[in-house]
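A.B. asks: Provided below for reference: sequence and predicted model.
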Amino acid sequence: MPIVDKLKEALKPGRKDSTDDGDLGKLLASSAKKVLLQKIEFEPASKSFSYQLESLKSKYVLLNPKTESAGRHKSCDEAHIRRQGSDHGFESCSDGVPAPQKVLFPVERLSLKWERIYRVGAGLHNLGNTCFLNSTIQCLTYTPPLANYLLSKEHTRNCHQGGFCMLCVMQNHMIQAFANSGNAIKPVSFIRDLKKIARHFRFGNQEDAHEFLRYIIDAMQKACLNGYT
């Protein structure tokens, strides 16, 4: 019996097991071997794909092409930043983007590496479905540029916010975390101000870590821009 008929017979509803199953297995193995060991002949393409690449390039517009004037634009931007306090602070370069009125943190001071070596900081207790909060805080705590800035305590020396300040909360947590290496601490300051970070978050609920991260970053940005907007 051909393998197709064997399969149809085996797949009939209500069919009981029979001794033909062994023969079916042999037929399947033989057919699979025949297919898998069959030599495949490849033929070269009649046309190259370069014409397709060119047609794809024509579909898109390059927003920032590298031109000879790119270097001049950059130097112009840097010159405007240096003159931020002058009367020409709002003048723009040929790209049409005005220079910032005030630089909150000079780019030359930004360090992507740790400025000093710290021992691994404290772990965080789960206070009841707070794993989303703990994981987000730990990621931010070990982000070198942010940690370098907050551990220098420069923010609190210049902070004029009378109420809730996300950067102050984050700074106090980092200082406490690195002062308690080998221990575990409770992130109570974040729980206490949870609704100030995200109004719809509720303590005890399961929340999304990525969403919480976005709200924390927004809150830190508001703290940075306080008094400038």
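C.D. replies: Done, it's in.
A.B. asks: use CA for all of it now, contacts and neighbours both
C.D. replies: Noted.
A.B. asks: buried sites along whatever helix or strand residue 21 lives in?
C.D. replies: Using DSSP states H and E, residue 21 sits within helix 20-36. Buried positions in helix 20-36, judged by neighbour count with 16 or more other CA atoms under 10 Å: 24, 27.
A.B. asks: A further structure is provided below for comparison with the first:
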Amino acid sequence: MTIVDRLSEKSDHESVGFNRSFTSGDVGMDGSCSSSWAVGPSMPGDSPRLKPSGGCLGPTPGAAVYNGTPASMDRPKDHDGIELPQKVLFPPERLSLKWIQVHRIGAGLQNMGNTCFLNSALQCLTYTPPLANFMLSREHSKTCHEPGFCMMCTMQNHIIQVFANSGNVIKPIGVLNELKRIAKHFRYGSQEDAHEFLRYTVDAMQKSCLPGTK
């Protein structure tokens, strides 16, 4: 049951004598019984009036009670009351927040012309242990059957290349070639926002793991 405060100004419904009932399908506000509330027809100078029926306590005048059971309430939830995901991309018990294998510092990334936004975001993702552990295991590519663009495969190839060229500088060509697939408005050679690129990249990676979202 949700209580929605009304504004003090008259709405269009008030000006035409709006009359509608809102019935709570639960116990009353005092927990004693069910209650119904109606917005009476507007009169000159009057604001909507909530009329109780059944003698139960209800919300204060000036509030309307809307009742409804969202479909999401029927979905299973965890012990914190949070809806369970429709698909688990990677079980949490298999996540390792620390490096599984110790690596030497990976390769640096060459600026290909206003690509510092891309390089910085890629470096942040490359040195995020849970993601890097998964990518270096090549687990995704072993099960990926996507014939076209797959951001997970693109990121996996990039991270593997970074750690295979420790002490060197590489060109992030694999990611640059997919720039417009990551976001249509990105342009090669244009200075873009690093945070925006990071968000679109993570979103593209998630879509690669969910069928029907490409």
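C.D. replies: All right, it came through fine. Just so you know, these numbers come straight off a predicted model, no measurement behind them.
A.B. asks: give the aligned range of the helix holding residue 21 of the first structure in the second structure.
C.D. replies: Counting by TM-score structural alignment, helix 20-36 of the first structure pairs with no residue of the second structure.
A.B. asks: before we move on, what about stretch 148-158 of the first structure?
C.D. replies: Going by TM-score structural alignment, stretch 148-158 of the first structure lines up with residues 133-143 of the second structure.
A.B. asks: can you list contacts of the matching stretch?
C.D. replies: With CA atoms under 8 Å, 6 or more residues apart in numbering as the test, stretch 133-143 of the second structure has contacts from 96, 99, 100, 152, 153, 155, 156, 159, 160.
A.B. asks: could you dump those to CSV with secondary structure?
C.D. replies: Formatted as CSV, the contacts of stretch 133-143 of the second structure follow (DSSP: H, G, I helix; E, B strand; the rest coil):
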residue, secondary structure
96, coil
99, coil
100, coil
152, helix
153, helix
155, helix
156, helix
159, helix
160, helix
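A.B. asks: if any of the residues you listed are buried, put those into a PyMOL selection.
C.D. replies: Applying 16+ other CA under 10 Å to those leaves a buried subset, and the PyMOL line that selects it is:
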select buried, resi 152+153+155+156+159+160
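A.B. asks: from the contacts of stretch 133-143 of the second structure, pick the one nearest residue 123 of the second structure.
C.D. replies: Ranked by distance to residue 123 of the second structure (CA to CA), those are led by residue 159 at 9.0 Å.
A.B. asks: quick one: contacts for the closest one?
C.D. replies: 126, 132, 135, 136.
A.B. asks: those in helices, which ones?
C.D. replies: Among the contacts of residue 159 of the second structure, the ones falling in helices (DSSP state H) are 126, 132, 135, 136.
A.B. asks: could you pull out the strands for the first structure?
C.D. replies: For the first structure, the strands defined by DSSP state E occupy 123-124, 184-185.
A.B. asks: deepest-packed of these, please.
C.D. replies: Highest mean neighbour count of the strands of the first structure: strand 123-124, a mean of 18 (counted as mean count of other CA atoms under 10 Å).
A.B. asks: so what secondary structure elements neighbour that strand?
C.D. replies: If contacts are counted by 3 or more CA pairs under 8 Å, 6 or more residues apart in numbering; DSSP states H and E, strand 123-124 of the first structure sits against strand 184-185.
A.B. asks: equivalent range in the second structure for the strand it packs on?
C.D. replies: Using TM-score structural alignment, the partner range for strand 184-185 of the first structure is residues 169-170.
A.B. asks: run through who's touching the matching stretch.
C.D. replies: So stretch 169-170 of the second structure is contacted by 107, 108, 109, 110, 162 (CA under 8 Å, 6+ apart).
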